[in-house]
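Enquirer: Just to be clear, the model below is a prediction. Sequence and coordinates:
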Amino acid sequence: MFKIFTKKIKFSPLISTCKKNYGFLSNITELKLNNKVFLTDHYSQFTYDEILNLSKSLSLNIIKKLNLKEPNYLNNEKIGIYCSNNYSYLASILSIWMLNGVPFVLNKSHPSKFIEQFIDDFKCKLIINGVNSNSLDQDFNKMLNEKNTINFQLKENEFFKLKNEHINLGSNIPNNYDELKSFLTQNETEKTSFLLVTSGTSGKPKGVVITFRNLLSSIETMITAYKWTPENHILNPLPLNHYSGLVYCFLTPFLLGASVNLMSKFNSKKVWDHLLNDKSINSFIAVPTIYTQMVNEYNVNLCQEIPKENIRNILTKMKFIGSGSAPLNVKTFNEWTDLTQYPMVERYGMTEIGMALSTPLIETEKIKRIGGTVGRPCGKVGVRIYDNLNNRVLLESNAENDYFSTDSNDIFGELQINGPTVFKEYYNRPDLTAESFSDDGWFKTGDTARFLKESNVYKIIGRTSVDVIKSGGHKISALDVEKEIMAYDMIEDCSVMGLSDAIWGQRVFALIVLKAKNEDKFNRDVFLNWCKLRMPKYCVPSLIKIVQHIPKNQLGKVNKKELIQFYENNEV
């Protein structure tokens, strides 16, 4: 039995408020990146210097639009970004930073009424509205007019043509990468880098305050864990209004001196085309639903023309292939590994904490990439499992060591996180912020985890509120049941949850999507008998519903709370 070491790894801004040296920022100046191509999108290619030119040009426009004054300019005012997946996102973020403002990113797929609440909450005075000649959101524009929020329409299909115009905005605004590097680390502990809205899959969406210390520590954690260098060339299929797409696949390579191919939206055929035919691309980050679709694309449309051996040979160029943002089912992990011979690196994180755990980039005898697990803590992040029933810490871990307070081999409880990547607060929600942290400063993720002693890795059981089903005295992992169901040949997708029951507490309920042409062949009794051979009887679904599709957000996450509410009020 080991001593708990909370005090050794507890992070608090009060411990170090001095300016931290982030080694990766040196690449910005030492490598003379100005003429290196950073970004390729569907509009053009952009060098580092051209991105900076566009950012300064946009800053000048905002200064004129709002009649801003030196030296504070926006003085921490919140500016919304309502742009498509292209260069305008980064130009907007940098321009707002340059003017001492706080960007918050909006999702173009969200209805105007949903966005309206955050414009009110953040007291937003201007929205950078990325438009082109073919898309004008009349409802959105009307809503901004009614709220007297300035609708700054950035014509994305024209603005990029200004990329070669050099502008000097004076001594109070970063005009080159040396100045930008210094600017990013000024008062980093308290200064807000941006506001992100949570996906809302486990509750009402919230505004998450990310400081520059949080942002830069997350970038440093990722670069160190995955050994990224300026030679990494990332294919980014993810939306930029989410943490993974914005921070890991966009801001990380930008501040490292790497390169990005940015897709306007995900398309499995186009991703395969990029990976197989663009020799410069050597890194790829996606979410589980993307990998599932890519495996299906290969099996249905590509397998006849491209043998697996060709796929494997071509993908030997890859420095990194990773998944995150949602649990990856073991079936997809195994199918991808068989197809590519590259068992993807899987990480665990969320908007509030950045990247906390990851399977290893380089496998050793001690630590390997195991499907269905999320590896060990990264960087300076501390991780612990907390027993809420008995109010005690069962295990704490850092990147190298584990400290136990129990002899049990089954260490199971709420996952809590601490470290410099953990967010500052929920915007204007001190009550919710206080509820989300323990008395000793650990963030309560709301996820249940298990530590696998034989492998020294963590496994996510699921959201404590919806993915741990309590039925007849048993605690059942919905994700484990989903993993088993996905192994059934006729099933394309599934989502498992618990529905309230007067006798059992909850019953295991499975939403199932069948593969094409299997609708008439599927037999429930045969399927359930198959389940009983693979799972304990109490894990086998007692309720099943066949549906055409399971609703998911952009990152492939299912809002189980909404589904549970719907099916508890409607007959299954």
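Expert: Now that the structure is in, tell me what you want to look at.

Enquirer: going forward, measure contacts and count neighbours with C-alpha atoms only.
Expert: Fine.

Enquirer: what comes into contact with the strand or helix carrying Ile234?
Expert: Assessed by DSSP states H and E, Ile234 sits inside strand 233-236. With contacts defined as CA atoms under 8 Å, 6 or more residues apart in numbering, strand 233-236 is touched by 245, 249-250, 253, 258-263, 274, 280-286.

Enquirer: Filter these down to the buried ones.
Expert: By neighbour count, with 16 or more other CA atoms under 10 Å, the contacts of strand 233-236 hold 245, 249-250, 253, 258-263, 280-286 as buried.

Enquirer: out of the residues you listed, which are inside helices?
Expert: Counting by DSSP state H, the part of these found in helices is Pro253.

Enquirer: Could you check how far the spatially most central residue of the chain is from Phe333?
Expert: By CA atoms, centre = their mean, the chain has its centre lying nearest to Ser244, at 3.3 Å. Using CA to CA, to the nearest Å, Ser244 is found at 19 Å from Phe333.

Enquirer: How about Trp530?
Expert: For Trp530 relative to Phe333 (CA to CA), the value is 22 Å.

Enquirer: Please, where are all the strands along the stretch 51-200 of the chain?
Expert: 78-82, 102-105, 126-131, 150-155, 192-197 (DSSP state E, counting those that start in this stretch).

Enquirer: And the contacts of the third one?
Expert: If you take CA under 8 Å, 6+ apart as the criterion, strand 126-131 is touched by 78-84, 88, 92, 149-157.

Enquirer: Please repeat the previous calculation with a cut-off of 6 Å.
Expert: 79-83, 149-156 (CA atoms under 6 Å, 6 or more residues apart in numbering).

Enquirer: here's the one I want to compare it with:
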Amino acid sequence: MIEAAGRTGDLDGERVGFMVENSYDYVVTILAILAARAIAVPLSPSFPVPELQYIVDHSEALLIVSSSRFAAKTKQLLESELASKPALLVLSKHLGGGVHEKVELEDQADSGKAGLMLYTSGTTNRPKGVLLPECVMTAQAQSLNKAWEYSPEDHLLHVLPLHHIHGAINALYAPLFSGSSVEFLFPFNADAVWKRFAAPFLPRAKSSERVSSSDGSASQNEVVTFFTAVPTVYSRLLATHKELSPEMQEATREAILPAHLRLNISGSAALPTPIKQAWTDLSRGNVLLERFGMTEVGMALSCGLDMAHRVDGSVGWPLPSVEARLVDLDTGAVIEAGQEVDSTGRERSGEIQLRGPTIFAEYWRNPTATASEFAAAAENDANTTPWFKTGDVAVRRDVDGVDSVLSIRSKAASQDWTGDRSMYFILGRKSADIIKSGGEKVSALEVERELLSLPMIAEAAVVAVPSGRWGQKVGAVVVLQTKGEHAVAKWSAMDMRRTLKDRLVNYKIPQVLRVVESIPRNAMGKINKKQLVAQVFADEVRDDEASKSNAV
């Protein structure tokens, strides 16, 4: 059907945009595009038409596939001022009905130029198309399957958007690759998620009440064994749990016990310590697993399956088949093992650089941008593959107690990737989270963790505010608690400094503070910090520009 609609007998390498709800139909559509050896380009229904128009034009899509639900929007898109006019295929509803279909795969099938193209968020420039050939998708799935041990017994509850790497690969492609079952419950709704978790553990009369997924096909007798989400999802679940009935509270606590929910993962944004601890307390011992990844590389670093490996603030070790290194931001030198501390005793941070079969192929038809993001291998390196420069800064630290667990887990072949006691800790994005103030480097994520550990703080973002004197000032944007015993009506910069003086060295304590009602985030819980600075520190930015002008 897709090949016929594409007006050509050969779709090898052609781009096929598609807008289909998170459902059985979505899975069938993306696999059909890959089977046609085409490049699947997910189109988010939440995007306005101009953003969709940019993606369709930039990818030079030959065909747009739409479910009947989004037919009107795709027709509106095709009526806009597109550089080209892709063909349109509107699908009729295919009700999977929860039936497990047996599909015979060709062992020697030629995947051709098939793949997936995801678009970056475009926070600094126009979004770039990140091309993940099918071989890269397969490598990413195999890496995760080994590390996180997906299996046909797993039942994953999917609450994420599908135009990001987290939802598309971690929560869909990788579990399907291993035969796991996936149930969609999107868009995220805390009450619906709690009801779904609880369903198998309620009294029989109650468990017979069906809580449907978006395609109405979910079996409520299936225990959810795998859940991956962003920190804001866990925060919302924790906030709403106390509002559930006593019966529901007990059933949900049972559902998220380690014996039932074997793996709960948090990613796409930094996980605040209070959320991690509150989830562990509620689940009676289930520790959220943290990992690091991005659109261009899939998942790159991860903590291990053992609870002792889920060290607070750490993203663990390089995943199977992934090579990682740290490169000093000032000197460009590789920080070798054992060189993590300099001669003065100061911890050395560096940019995370990666290579391996899980790395993307290119930014779509942008060779200049692609070349600029890779660093050549060293002359004495037997492996000539270049390193991808992630733009994320981290440190490696030895963690006490992890090595004793590692000696036991090393007997399990699936966990031989966990390495030694030296684990990675993310400091933030080089462009937004490393604040250079008065000659010192401050990790915005470190300061955010301290702020979020305070009971009166509900949300926090630490940003770089321009300063003529310091270069950059550490700025804090916070949302205060408005309910419960820790609710406060106001919180001043002086209050903040008093509270943090015993937690952080002086130069890391924010110099300026703004209290707001909410901090805007995207679908993956991320904050555009440059936009936030322009919005809430506009007066500081104007004063800085004025001082520069007067200086000239």
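Expert: In hand now; what should we look at? Because the structure is a prediction, the values reported are computed rather than measured.

Enquirer: circling back to that earlier point, when Trp530 and Phe333 of structure 1 are compared, which one has more neighbours?
Expert: More neighbours surround Phe333 than the other of Trp530 of structure 1 and Phe333, with 24 against 14 (other CA atoms under 10 Å).

Enquirer: Now that one: closest residue in space, sequence neighbours ignored.
Expert: Computed as CA to CA, 6 or more residues apart in numbering, the closest residue to Phe333 of structure 1 that is not its neighbour in sequence is Gly371, at 5.9 Å.

Enquirer: just checking, the one you found touches Lys331?
Expert: No. Look at Gly371 of structure 1 against Lys331 with CA atoms under 6 Å: they stay out of range, at 8.4 Å.

Enquirer: gap between the equivalent of His110 of structure 1 over in structure 2 and Tyr363 of structure 2?
Expert: The alignment partner of His110 of structure 1 in structure 2, by TM-score structural alignment, is Phe47. For Phe47 of structure 2, the distance to Tyr363 of structure 2 equals 21 Å [CA to CA].

Enquirer: Between the two, tell me which one has more neighbours.
Expert: Tyr363 (23 against 10).

Enquirer: could the contacts of strand 126-131 of structure 1 be laid out in CSV, adding distance to Ser438 of structure 1 and neighbour count?
Expert: CSV is the format used below for those (distance: CA to CA, whole Å; neighbours: other CA atoms under 10 Å):
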residue, distance to Ser438 of structure 1, neighbour count
Ile79, 32, 26
Gly80, 32, 27
Ile81, 33, 25
Tyr82, 35, 23
Cys83, 37, 26
Thr149, 38, 17
Ile150, 40, 18
Asn151, 41, 19
Phe152, 42, 18
Gln153, 43, 16
Leu154, 43, 20
Lys155, 46, 15
Glu156, 45, 20
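
Enquirer: ok, which pair from those is furthest apart?
Expert: Thr149 and Glu156 (20.1 Å; CA to CA).

Enquirer: For the residue opposite Leu94 of structure 1 in structure 2 once aligned, the count of nearby residues, please.
Expert: Alignment note: Leu94 of structure 1 maps to Leu31 in structure 2; criterion TM-score structural alignment. Leu31 of structure 2 has 13 neighbouring residues, counting by other CA under 10 Å.

Enquirer: now Lys389 of structure 2
Expert: Neighbour count for Lys389 of structure 2, taken as other CA under 10 Å: 17.

Enquirer: Chain neighbours aside, what residue packs nearest to it?
Expert: The nearest residue in space to Lys389 of structure 2 (CA to CA, 6+ apart) is Gln353, at 4.8 Å.

Enquirer: Which helix or strand contains the corresponding residue of structure 1 for the one you found?
Expert: Using TM-score structural alignment, the equivalent of Gln353 of structure 2 in structure 1 is Gln416. For Gln416 of structure 1, the element it lies in under DSSP H and E is strand 411-418.

Enquirer: That strand vs structure 2, average distance?
Expert: Superposed on structure 2, strand 411-418 of structure 1 shows a mean distance to its aligned partners of 1.1 Å (mean CA distance after the TM-score superposition for structure 1).

Enquirer: tell me what that strand is packed against?
Expert: With contacts defined as 3 or more CA pairs under 6 Å, 6 or more residues apart in numbering; DSSP states H and E, strand 411-418 of structure 1 has these neighbours: strand 382-387, strand 443-452.

Enquirer: Deepest-packed of these, please.
Expert: Per residue and on average, the most neighbours among those fall to strand 382-387, with a mean of 24 (mean count of other CA atoms under 10 Å).

Enquirer: what's the matching range in structure 2 for that one?
Expert: With TM-score structural alignment as the criterion, strand 382-387 of structure 1 aligns to 323-328.

Enquirer: What of stretch 256-272 of structure 1?
Expert: Counting by TM-score structural alignment, stretch 256-272 of structure 1 corresponds to 178-194 in structure 2.

Enquirer: I am finished for the moment; much appreciated.
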